[in-house]
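J.: missing the sequence, but the structure's below:
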């Protein structure tokens, strides 16, 4: 079990493989998010056919419903959701950020007040790992505190200190329970916001702990893209080459590409399926907003040559009709397309890194084959790469 670096070094694009009790996934890789043990609207077989090898589920949400005891009684997440590949579970740390109004945090852990389930939940480093152990994921994440973008230094400093405090306790518990030999990897998380010295302090401490991989958290929480790239560029050289690197919550094609060039191995995000359900489709030229009138009689597929069922069997006109009629099928087909698009990008990057392409050659290839990406997406910006914009 664990990570094998097949090509590359400490920095720059890398090619690897990660072995788990439920098979391996090749890196760089993108993992779709199945928060509640389901990638929204998609069968596990469809997720696999789209090219995904790893999926992510969420500890906080599954602990609330149906409860880890239900999942454990079903034989663990793999049997419960009928996914036979690797599964990573987030610790609930992101909910410390996203559910600020429903939680209270101190050094002992996080208390979440009852939400839609009516069930309150307390997470500390040990409890977060215990729940993930009962869920039966292949990779568990430590509990961390993710500060919002633009948070003042004092707040970020406190979140970083607490993240390290919890990480040390999680590492102790992981070793006490048998470590990787028990069949579940545990990854540490580097926080520190946009402050280079706090990132360095956290990364240097996390790398000394016996974690099986290291994630960079606290990005894509509202900061500008150049700032996110800077954080990755400054943090990656501090991480051990032999351990897998995971950039949490990233899913735009340009962000995936830029992070791979900087030495990141794995990613997750809800964006491809969320955008699919909201009628925004990925193509090399940018994004297609399928509800726009320009597609009313467009009988072309979303993307010529794409192997997904959406492009193979249906036209833009039909997808626009489904979107306007609010038919569920539209969101399913569009989610499949967006996920396939990202998985093909990851596969193409793996192949070229394995062949020894330089970062310069990779950047030129990306510019030619994905010309609509690289400037970012801003719905308020008329120059943003979105096709079929209403004038």
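T.: Ah, there it is. Note that this is a predicted model, so its numbers are computed, not measured. Residues are numbered from 1 along each chain as shown.

J.: going by C-alpha atoms from here, please, whenever you check contacts or count neighbours.
T.: Fine.

J.: quick check: buried residues in stretch 187-195?
T.: Of the residues in stretch 187-195, 187, 188, 189, 190, 191, 192, 193, 194 count as buried by neighbour count, 16 or more other CA atoms under 10 Å.

J.: to clarify, my last question referred to stretch 41-58.
T.: Of all the residues in stretch 41-58, those buried under the rule 16+ other CA under 10 Å are 41-42, 44, 46-48, 50-58.

J.: among those, which ones are in strands?
T.: Using DSSP state E, the subset of the buried residues of stretch 41-58 located in strands is 55, 56, 57, 58.

J.: closest to residue 308 out of those residues?
T.: residue 55 (18.6 Å; CA to CA).

J.: what's the burial count for the closest residue to residue 119 other than its chain neighbours?
T.: Nearest residue to residue 119, sequence neighbours excluded (CA to CA, 6 or more residues apart in numbering): residue 64, at 6.4 Å. The criterion is other CA atoms under 10 Å. On that basis, residue 64 has 18 neighbouring residues.

J.: next one for the comparison:
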């Protein structure tokens, strides 16, 4: 994997780059649609590739391990062979999903035991097991196993958790480096910075992660309830330490405004379920602001969903028709809304790249944040 920085913004830490994997290049900054269980909900692989031009998607270790299971994935030649996606894939280690199972999980130095949300069966994730699972899934980019702490979080707990995450990282690296790439293409491990919103812990964690000299690095444990300004402060502190010449991935973030502000702080990669989850509930992100398509005001609005996007679903269907589908709980409504929101997010990062190259990113970003936060 190579990462080449191609331009920088004169007024911020924003940059454009190209991340090259065996499954193809990724232009950064990039938004990565989330395909938790091997699919981006309500969207065909062909639509992701040709209509939306997603350059990389995510899968999830926890969900894919439970269903369809590693034997099925290995038999298919990994997730690429199973779902037909030919471009890069990143897998989350499952740490966040285990974090969300607070009532059934037990965290110890060895790893985490938990019960499946599907059938209640008992399982254990250790750093070694999680590396093996992600090797079998066949992700191009594999995430280290970590503990995601809640917000707010007691300082002593955040410190102990961070140190355990660092010890787990050493075990992840040892296992990863001792095992071969699974399906004939190269796989890469990204460690994750933790430390809640405590500045000294984040600095310490970023220094430890940077010292491991892996191909790229991630920032975890944010967008879990902390105020946006605290999140931005934390990102700025971490990015002062993480190597400039390696990609930086901010996990699970977030709103369009979050993404634009974080790009200005030097983040290259983003993922979030928000575009597709909100779409299924009728919340649309548009080039003029946010729409709740269920509202009565759209019932006779026969204009296109968003003429500001060069995307089929956004231009072909009217707001009135989409409102009817969503309120009727028709599957097509979820599909159209999901396609539109994903097209918007990919449009947003492409526009960011254009303005970074033009050298006017900050002024464009400030204008866009105000516009995109409007409720229409």
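T.: Thanks, I have the structure now. In this text the structure is predicted, and so the values were computed from the model without any measurement.

J.: will you turn the buried residues of stretch 187-195 of the first structure into TSV that also has secondary structure?
T.: Supplementary listing: those in TSV, determined by DSSP: H, G, I helix; E, B strand; the rest coil:
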residue	secondary structure
187	strand
188	strand
189	strand
190	strand
191	coil
192	coil
193	coil
194	coil
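
J.: in a markdown table, list the residues you listed along with distance to residue 365 of the first structure.
T.: Supplementary listing: those in a markdown table, determined by distance: CA to CA, whole Å:
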| residue | distance to residue 365 of the first structure |
| --- | --- |
| 187 | 32 |
| 188 | 33 |
| 189 | 32 |
| 190 | 31 |
| 191 | 32 |
| 192 | 33 |
| 193 | 32 |
| 194 | 30 |
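
J.: and these, which two are the farthest apart?
T.: 187 and 194, at 21.3 Å, using CA to CA across these.

J.: just checking, residue 343 of the first structure touches residue 53?
T.: No. Taking CA atoms under 8 Å as the definition, residue 343 of the first structure is not a contact partner of residue 53, at 9.3 Å.

J.: counterpart of residue 231 of the first structure over in the second structure?
T.: For residue 231 of the first structure, the equivalent position in the second structure is taken to be residue 234, counting by TM-score structural alignment.

J.: reduced to three states, what does that match come out as?
T.: helix.

J.: also residue 298 of the first structure?
T.: Going by three-state DSSP, the secondary structure assigned to residue 298 of the first structure is coil.

J.: return the residue of the first structure aligned against residue 38 of the second structure.
T.: Using TM-score structural alignment, residue 38 of the second structure sits opposite residue 37 in the first structure.

J.: how about the contacts made by that match?
T.: Residue 37 of the first structure is in contact with 57, 58, 62, 77, 81, counting by CA atoms under 8 Å, 6 or more residues apart in numbering.

J.: about what we covered before: and the match of residue 231 of the first structure, how far from residue 240 of the second structure?
T.: For residue 234 of the second structure, the distance to residue 240 of the second structure under the criterion CA to CA, to the nearest Å works out to 10 Å.

J.: cool, residue 363 of the second structure as well?
T.: Distance of residue 363 of the second structure to residue 240 of the second structure, given as CA to CA: 22 Å.

J.: the counterpart of residue 152 of the second structure in the first structure and residue 226 of the first structure, how far apart?
T.: Counting by TM-score structural alignment, residue 152 of the second structure lines up with residue 150 in the first structure. Between residue 150 of the first structure and residue 226 of the first structure the distance, using CA to CA, works out to 14 Å.

J.: of these two, which one has the most company?
T.: More crowded of residue 150 of the first structure and residue 226, by other CA under 10 Å: residue 150, with 13 against 10.

J.: neighbours around the spatially closest residue to that one that is not a sequence neighbour, how many?
T.: Spatially, and ignoring its direct neighbours in sequence, residue 150 of the first structure is nearest to residue 223 (7.3 Å; CA to CA, 6+ apart). Other residues near residue 223 of the first structure number 15, with proximity taken as other CA under 10 Å.

J.: roughly how far does the equivalent of residue 307 of the first structure over in the second structure sit from residue 40 of the second structure?
T.: Correspondence of residue 307 of the first structure to the second structure, assessed by TM-score structural alignment: residue 310. As for residue 310 of the second structure, its distance to residue 40 of the second structure is 21 Å (criterion: CA to CA).

J.: equivalent analysis for residue 188 of the second structure, please.
T.: If you measure residue 188 of the second structure against residue 40 of the second structure using CA to CA, the figure is 22 Å.

J.: and residue 198 of the second structure, by the same measure?
T.: When distance is defined by CA to CA, residue 198 of the second structure is 34 Å away from residue 40 of the second structure.

J.: ditto for residue 324 of the second structure
T.: With distances defined as CA to CA, the gap from residue 324 of the second structure to residue 40 of the second structure amounts to 23 Å.
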